[in-house]
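S.K.: structure here, sequence nowhere to be found:
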């Protein structure tokens, strides 16, 4: 029997290697646990009561419940069966088959797809539950089923919206324009969301119609919410390197330019459009990738054009509610609404902006901005720097105008003498 003089060293080396691997495994496990406890997942929350007081129906679904918050409402249960039909249509979508053998093969594919979808949601269940601002009192199977049905319903709805060839006549979700508007209303509500990563996992697993093969999930979202997002949304794809929390959050991100930096300055009084006009301060329409791109440049207040649509009230209110309830971040849309609310206080103000091509409606915008409740803390005001510059520019003009009035008055009095 030969002795290996290096045997003990080799064995010791192996033990050290195994021990280090175990240490690394334990460290990775520890880091994951800490990340799970500290990560800010709760991005789908209920709207604060102070917003409900203004217009409760703006925050509640009209036709369909998505997620856990409104699924118990009696008036929405009628559409639950339709959601299941959309699930079946999506998972059973195949090329036409004739033979019995091919039909059996397709049935196996359906079972495999369904199993993969359930497994994908099961693996992310804990993260999905943490996406909500309060504990979800649902059993595991019930929660996973809800995510599956609601997620597949949304994806199939996007497919039917973008690909007219796969629509069925008499579909209650697409039968009239008003029903379609109600659907869009429901899918932008803060309380009517499911995590975007659930949608993305399902989208990666379900069969995509041939007409939609070239579209990503984000592109389908933008096509569905056409007129509610910036016109150049096709150029926004590279913006979304950060995590998308849900559909409303994606729309929120589409409003914000990549170059936007919060300017935290002392709050100034915001003049109305009429006051700016009277003091000689120019107001101009400006081309901007973001409707939030207000700026004061070369002695003029430059404002991107804003087109009124049927769901603008719903969208802005829910974005404001989201910024003030779920997100501890810069309040971009809240600041915008706050600024425009002060800028457009009367029909006269709206008329000036419409003449400049900045808005396309008058009374609608006056009513819209006057009704939305916004409270902005100085430290969160996005347009602080703009208002400071605007205020500094107006004051000299006001003084000059006042001096001219005084001089005219003096001259008139002297003539009368």
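M.R.: Cool, got the structure. As the structure is a computational prediction, the values presented were derived from the model and not from experiment. Residues are numbered from 1 along each chain as shown.
S.K.: going by C-alpha atoms from here, please, whenever you check contacts or count neighbours.
M.R.: Will do.
S.K.: could you point out which element follows the host helix or strand of residue 366?
M.R.: Assigned by DSSP states H and E, residue 366 belongs to helix 363-371. As assigned by DSSP H and E, the chain's next helix or strand after helix 363-371 is helix 384-416.
S.K.: how far does that next one sit from its chain's centre?
M.R.: Put simply, helix 384-416 sits 43 Å off its chain's centre (CA atoms, centre = their mean, to the nearest Å).
S.K.: which residues touch the residue lying closest to residue 381 once chain neighbours are set aside?
M.R.: The shortest distance from residue 381 to any non-neighbouring residue, by CA to CA, 6 or more residues apart in numbering, is to residue 335 (5.6 Å). Residues in contact with residue 335 (CA atoms under 8 Å, 6 or more residues apart in numbering) are 376, 380-383.
S.K.: for residue 335, identify the helix or strand it belongs to.
M.R.: helix 332-343.
S.K.: helix 363-371 and that helix, what's the angle between them?
M.R.: Angle, helix 332-343 to helix 363-371, by axes from the mean of the first three to the mean of the last three CA atoms, to 10 degrees: 110 degrees.
S.K.: and here's the other structure:
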């Protein structure tokens, strides 16, 4: 009985032990685990372009005016061309934080917020050769570049915020170069850093109703090919960085067609046209929404500008170095598809005539050079591309299958024409022979009658 009571008491003690509230140290452990999970989830979202890609077009991956993030800090502290923009950054930071009476309080809020995100931010940068700034210096980089970008977006959106003769807006071409620099893969800071800073910095009343996503969209909209309205809907707060937001805008809206095989190519547009497939301009403005229905390949308009190669190269590099938006590389698939459609200058002319392809210098002279350049552009973009499966595998399969049917139908049609064509020819020969015989008979009869008439 005593043993039974002792056992029951022990059971009660064990039960009570389970209900003890967690120690205060457990909350810090939970916080640590959450931070570790966030760190892992954001690993390697900002990468370097591969060495082979940099060799093919170094300028396409290297900032020309402003260094953002840690990858090109050495260039920012040197003389030209990135050093001058560092002074403009600090001027923009002062303008942003100075909208609050207590500037030091604004600064403290920013630093505290970035301290909390430091480890997560560091984890975003990938590569063994990356030598990230230590401690305070890294936080300083995130602070300076993040505040500069936010103030740049604010000034771009609202003219009254700009200082008179601000070189960023006054110097011709400066804003264009900054926009290109902010779209480079190696020139990014995490989007969550921008979002957190946007929450703590003083926003002017003129922009109080604008989100960070809307401000970023306004800044980049002239650079993104396609329909502005659909892009605005896709330009949300979700993304790893600014280039990732641009990539998200370009994602196709059409469902992916099923395919039995992978990575198929199409013949050039002129070859497809010769085989009976119609090529038309699609009504949609979504660049990647290429579709094939009822023997018609519909291609959205392709506009080639000065920044087109730079933007596409960095989007491809982004897809190649990470698994953004799944395992299917949408932009890479599109570039490979267009490269297969454009094999020669004839293909470029063909697409121009149908309003599918236009370029920024269409009104200039030198049409042959332009067509040759556009034709080579997509071929160059495909160099060093690794594409295990294409988003357009199903489309290619359908086009090639339809092309085979068209060729067989065309051969039968030509054969029928030849067969039907030989019959009229035979009839004409027979008719001609009969006419000749009739003429000969009539001539003979006429001769006989003449002879008889003379001798009777």
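M.R.: Received, thanks. On a predicted model such as this, the values are computed, not experimentally measured, just so you know.
S.K.: circling back: what's the mean distance for the helix holding residue 335 of structure 1 versus structure 2?
M.R.: Taken against structure 2, helix 332-343 of structure 1 registers an average deviation of 0.5 Å after superposition, with mean CA distance after the TM-score superposition for structure 1.
S.K.: in structure 2, what range does that helix match?
M.R.: The aligned range for helix 332-343 of structure 1 in structure 2 is 330-341, by TM-score structural alignment.
S.K.: burial count for the residue mapped onto residue 317 of structure 1 from structure 2?
M.R.: Mapped onto structure 2 by TM-score structural alignment, residue 317 of structure 1 lines up with residue 313. By the measure other CA atoms under 10 Å, the count of residues near residue 313 of structure 2 is 23.
S.K.: same thing with residue 392 of structure 1?
M.R.: The number of residues packed near residue 392 of structure 1 is 12, by other CA under 10 Å.
S.K.: any idea how far it lies from residue 296 of structure 1?
M.R.: 11 Å (CA to CA, to the nearest Å).
S.K.: which residue in structure 2 aligns with residue 203 of structure 1?
M.R.: So, by TM-score structural alignment, residue 203 of structure 1 is matched to residue 198.
S.K.: if I look at its match, how far off is residue 341 of structure 2?
M.R.: Taken as CA to CA, the span from residue 198 of structure 2 to residue 341 of structure 2 is 44 Å.
S.K.: higher neighbour count, the two?
M.R.: Neighbours were counted for residue 198 of structure 2 and for residue 341 using other CA under 10 Å; residue 341 has more, 22 against 18.
S.K.: nearest spatial neighbour of that one, chain-adjacent residues omitted?
M.R.: Here the residue nearest residue 341 of structure 2, using CA to CA, 6+ apart, is residue 268, at 4.0 Å.
S.K.: quick one: what's aligned to that neighbour in structure 1?
M.R.: Checking TM-score structural alignment: residue 268 of structure 2 goes with residue 272.
S.K.: and its match, what does it touch?
M.R.: Counted by CA under 8 Å, 6+ apart, residue 272 of structure 1 has contacts 342-345, 349.
S.K.: and it, how far is that from residue 17 of structure 1?
M.R.: Applying CA to CA to residue 272 of structure 1 and residue 17 of structure 1 gives a distance of 72 Å.
S.K.: number of nearby residues for the equivalent of residue 213 of structure 1 over in structure 2?
M.R.: In structure 2, the residue equivalent to residue 213 of structure 1 is residue 208, according to TM-score structural alignment. Neighbour count for residue 208 of structure 2, taken as other CA under 10 Å: 9.
S.K.: got a list of what residue 208 of structure 2 touches?
M.R.: Applying CA under 8 Å, 6+ apart, no residues qualify as near residue 208 of structure 2.
S.K.: what distance do you get for it to residue 351 of structure 2?
M.R.: 45 Å.
S.K.: same question, residue 345 of structure 2
M.R.: 10 Å.
S.K.: do residue 338 of structure 2 as well
M.R.: Distance from residue 338 of structure 2 to residue 351 of structure 2, by CA to CA: 11 Å.
S.K.: the more surrounded of those two?
M.R.: More crowded of residue 338 of structure 2 and residue 351, by other CA under 10 Å: residue 351, with 23 against 20.
S.K.: my guess is residue 195 of structure 2 meets residue 212, correct?
M.R.: Yes: at 7.0 Å, residue 195 of structure 2 counts as touching residue 212 under the criterion of CA atoms under 8 Å.
S.K.: more crowded one of those two?
M.R.: residue 212 (21 against 16).
S.K.: contacting residues around the equivalent of residue 117 of structure 1 over in structure 2?
M.R.: Alignment note (TM-score structural alignment): residue 117 of structure 1 maps to residue 110 of structure 2. By CA under 8 Å, 6+ apart, residue 110 of structure 2 lies in contact with 143, 197, 200-201.
S.K.: residue in structure 2 matching residue 226 of structure 1?
M.R.: Looking across to structure 2 (by TM-score structural alignment), residue 226 of structure 1 lines up with residue 221.
S.K.: could you find the closest non-adjacent residue to its match?
M.R.: Going by CA to CA, 6+ apart, residue 221 of structure 2 has residue 228 as its nearest residue, at 6.7 Å.
S.K.: which stretches in the stretch 151-300 of structure 1 count as strands?
M.R.: Using DSSP state E, counting those that start in this stretch, the strands of the stretch 151-300 of structure 1 run over 282-286, 295-297, 300-304.
S.K.: return the most buried member of the ones you listed.
M.R.: Mean neighbours per residue, mean count of other CA atoms under 10 Å, is largest over the strands of the stretch 151-300 of structure 1 for strand 300-304, with a mean of 20.
S.K.: thanks a lot, catch you later.
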